[in-house]
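Novice: Make a model of this:
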Amino acid sequence: MTNLTVSNSTLALGFVLVLVALVIGYVEKLRINKDILIGVVRAIIQLSIVGYILKFVIKADDIWLTGACFVIIVINASWNAGKRGNGIPKAFQSSLLAISVGTVITLGTLVWTGSIKFVPEQIVPVTGMIASNIMVAIGLCYRNMMQTFTDRHQQVLEKLALGADIKMASLDILRDSIRSGMQPTIDSIKTLGLVSLPGMMSGLIFAGVDPVKAIKYQIMVTFMLLASTGLGSIISCYLAYKQFFNERKQLRNELIS
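Specialist: Next comes the predicted model:
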């Protein structure tokens, strides 16, 4: 098995890659250099802290610590997903339920089928993969829903006037929003192995695992992400669309203006 060593000096030399992005931002006057530097510093600090925490959790091998990591990941993902639905009432609560259900069902299925074991070194990273993927999907769902309700509010009003309930009047918007949340995952699946060698597969190959075994793990991850984005998208959309209507089943003008 290949031994990979990344020293502090290697990382320091690797910072030249960040300089490439900074130079592009400066030359093209993109005004993103501050964001790049803040992002890099935050990434270094956050990953360093998480690395030491994971080392402690994995060494302790305690079910309660593993559960605490799960809760922290889910709540943080829900908070960020909720912020992407800024303006939608109860966006955090909807995101929390969608991410919790999607993560529990997907993770539970993987453990039940024996794809992964209920140990912290497997549960915590996989939870992060699932929750972050659902978070991105929900953000896309919210963005699409807010835009399409604004664009099609007249159509929704006409359907309501003709006697349709709020679900029937919003059905096309619901379907478009769910599709927008799942589409990036579906698109990435189509190019697996042809354009990209995804993170888990590449990491295992780097670590010296047989590429055929690495492929099997990646296929499992693909199934996992497809299911989780589907669950997260449909739950969040069916909870969020109701927030565009008041208790009298009228469109809220403040959300579509």
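
Novice: Only C-alpha atoms from now on, for both contacts and neighbour counts.
Specialist: Fine.

Novice: Would you map the helices across the stretch 1-150 of the chain?
Specialist: 8-14, 16-27, 33-60, 63-84, 91-112, 120-151 (DSSP state H, counting those that start in this stretch).

Novice: Outside of the helix or strand just after the longest one itself, list whatever touches it.
Specialist: Right, helix 120-151. Per DSSP states H and E, the first helix or strand lying C-terminal to helix 120-151 is helix 153-161. Contact with helix 153-161 is made by 166, 168-170, 251, 256, as judged by C-alpha atoms under 8 Å, 6 or more residues apart in numbering.

Novice: Got a ChimeraX select line for the buried ones in these?
Specialist: Of the contacts of helix 153-161, the buried ones go into a single ChimeraX selection, burial set by 16 or more other C-alpha atoms under 10 Å:
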select :166,169,170,251,256
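
Novice: just the contacts of helix 153-161 now: which is nearest residue 48?
Specialist: The nearest member of the contacts of helix 153-161 to residue 48, counting by C-alpha to C-alpha, is residue 256 at 42.0 Å.

Novice: and for comparison, fold this next one:
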Amino acid sequence: MSSAPEAGPLLGLVLFALAAAAALLTRLGGLGLGREVLVAALRAVVQLTLVSLVIVAVLRNAGLTTAFVVGMIVVAAVTAGRRITGSARRGTGWALLPIVAGVVPVMGLLAATTLVPSRAVAILPIAGIFIGGAMTATALTGRRALDELETRRGEYEGGLALGLMPRDAALEVCRSAAAFALVPVLDQTRTVGLVTLPGAFVGVLLGGADPIEAGTTQLLVLIGLLAIEAVAVLITLELIATGRLTRSGPGAG
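Specialist: Here you go, the predicted model:
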């Protein structure tokens, strides 16, 4: 008997109820994200439905697998760039750099050491987890760093008055805030197995592997994410400090 929820009217009803509850709670709480919650839920349904329909063909073809991974990276860069600068066109190019710089070396290491089999069914899910982590770290770092530079503008200008270069003055202001982007992955790594059983661990178990294999896979994912997100945070911070990633609109710069 399958352990996955059965697709059907009941699943649709439960998903709708959960999304509606989340949207209502955020609206009643004054968070102003009710519409975004509903849109995100709808997009998830549509996107995962489409992916489910094409994933078999993707996994059977190395070229399609590569194109799929490249597509994930591009979407991640667009999302992070828009979150940081307020404009996908303005931010995507620079947001691509920390994501690629974090993900490619780690995936290359895992492939070169054959710790991850060179099969699409093994590479694709891990690449997706890594790309998602890099996207989140990039977006959080960029937003927090730019927020700090705006709210602590006086400290930044004070640093310039003391003779600091613009990059160094910006780093003094926003470095500590940017470090918070690593908190989610640090907490997840610290509490793995105690608070949560992450997706890679559960997925490998459901695929028929033994708990040791599932544990080693999850360790690769978690420690890999630490390295990837550290790279993404540092590169994004550098892009902010050197003025390459800035917000569009009146408050930019």
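
Novice: Among the contacts of helix 153-161 of structure 1, name the ones in helices.
Specialist: Counted as lying in helices by DSSP state H, out of the contacts of helix 153-161 of structure 1, are 166, 168-170, 256.

Novice: how about residue 255 of structure 1, what's its match in structure 2?
Specialist: Counting by TM-score structural alignment, residue 255 of structure 1 lines up with residue 252 in structure 2.

Novice: What is the neighbour count of its match?
Specialist: 11 (other C-alpha atoms under 10 Å).

Novice: Tell me if I'm right that it and residue 244 touch.
Specialist: No: using C-alpha atoms under 8 Å, residue 252 of structure 2 is not in contact with residue 244, being 11.4 Å away.

Novice: follow-up on the earlier one: which two from the ones in helices among the contacts of helix 153-161 of structure 1 end up farthest apart in space?
Specialist: Going by C-alpha to C-alpha, the pair spanning these furthest: 168 and 256, at 18.3 Å.

Novice: Tell me what angle the strand or helix carrying residue 227 of structure 2 forms with helix 62-85.
Specialist: Using DSSP H and E, residue 227 of structure 2 falls within helix 211-241. On the basis of axes from the mean of the first three to the mean of the last three C-alpha atoms, to 10 degrees, helix 211-241 of structure 2 is oriented at 50 degrees to helix 62-85.

Novice: with structure 1 superposed, average distance for helix 211-241 of structure 2?
Specialist: Taken over the aligned residues, the distance from helix 211-241 of structure 2 to structure 1 averages 1.0 Å (mean C-alpha distance after the TM-score superposition for structure 1).

Novice: That helix to helix 120-151, inter-axis angle?
Specialist: 30 degrees.

Novice: I'd like to know which elements helix 211-241 of structure 2 is packed against.
Specialist: With contacts defined as 3 or more C-alpha pairs under 8 Å, 6 or more residues apart in numbering; DSSP states H and E, helix 211-241 of structure 2 has these neighbours: helix 88-112, helix 120-151, helix 166-178, helix 183-191, helix 199-206.

Novice: Can you name the residues that contact the match of residue 255 of structure 1?
Specialist: So residue 252 of structure 2 contacts residue 246 (C-alpha under 8 Å, 6+ apart).

Novice: How about residue 87 of structure 1?
Specialist: Counted by C-alpha under 8 Å, 6+ apart, residue 87 of structure 1 has contacts residue 255.

Novice: what about 10 Å?
Specialist: Residues near residue 87 of structure 1 by C-alpha atoms under 10 Å, 6 or more residues apart in numbering: 142, 146, 243-244, 254-256.

Novice: returning to that earlier point: for the helix holding residue 227 of structure 2, grab the matching residue range in structure 1.
Specialist: Going by TM-score structural alignment: helix 211-241 of structure 2 matches residues 211-241.

Novice: buried stuff in the matching stretch?
Specialist: Neighbour-count burial for stretch 211-241 of structure 1 [16+ other C-alpha under 10 Å]: 214-215, 217-218, 221-222, 224-241.

Novice: Repeat that for stretch 27-44 of structure 1.
Specialist: Neighbour-count burial for stretch 27-44 of structure 1 [16+ other C-alpha under 10 Å]: 33, 36.

Novice: what's the distance between residue 146 of structure 2 and residue 39 of structure 2?
Specialist: As judged by C-alpha to C-alpha, to the nearest Å, residue 146 of structure 2 and residue 39 of structure 2 stand 26 Å apart.

Novice: How about residue 208 of structure 2?
Specialist: 35 Å.

Novice: Check residue 168 of structure 2 too.
Specialist: Applying C-alpha to C-alpha to residue 168 of structure 2 and residue 39 of structure 2 gives a distance of 40 Å.

Novice: next one: residue 180 of structure 2
Specialist: 27 Å.

Novice: Which residue is the nearest non-sequential neighbour of residue 69 of structure 1?
Specialist: Leaving aside its chain neighbours, residue 69 of structure 1 sits nearest to residue 124 (6.7 Å; criterion: C-alpha to C-alpha, 6 or more residues apart in numbering).

Novice: what do we get in structure 2 for that neighbour?
Specialist: Checking TM-score structural alignment: residue 124 of structure 1 goes with residue 124.

Novice: Hmm, residue 143 of structure 2 is touching residue 91, no?
Specialist: No: applying C-alpha atoms under 10 Å as the test, residue 143 of structure 2 and residue 91 come out as separate, 11.8 Å apart.

Novice: shared neighbours of the two, anything?
Specialist: 80-81, 83-85, 246-247.
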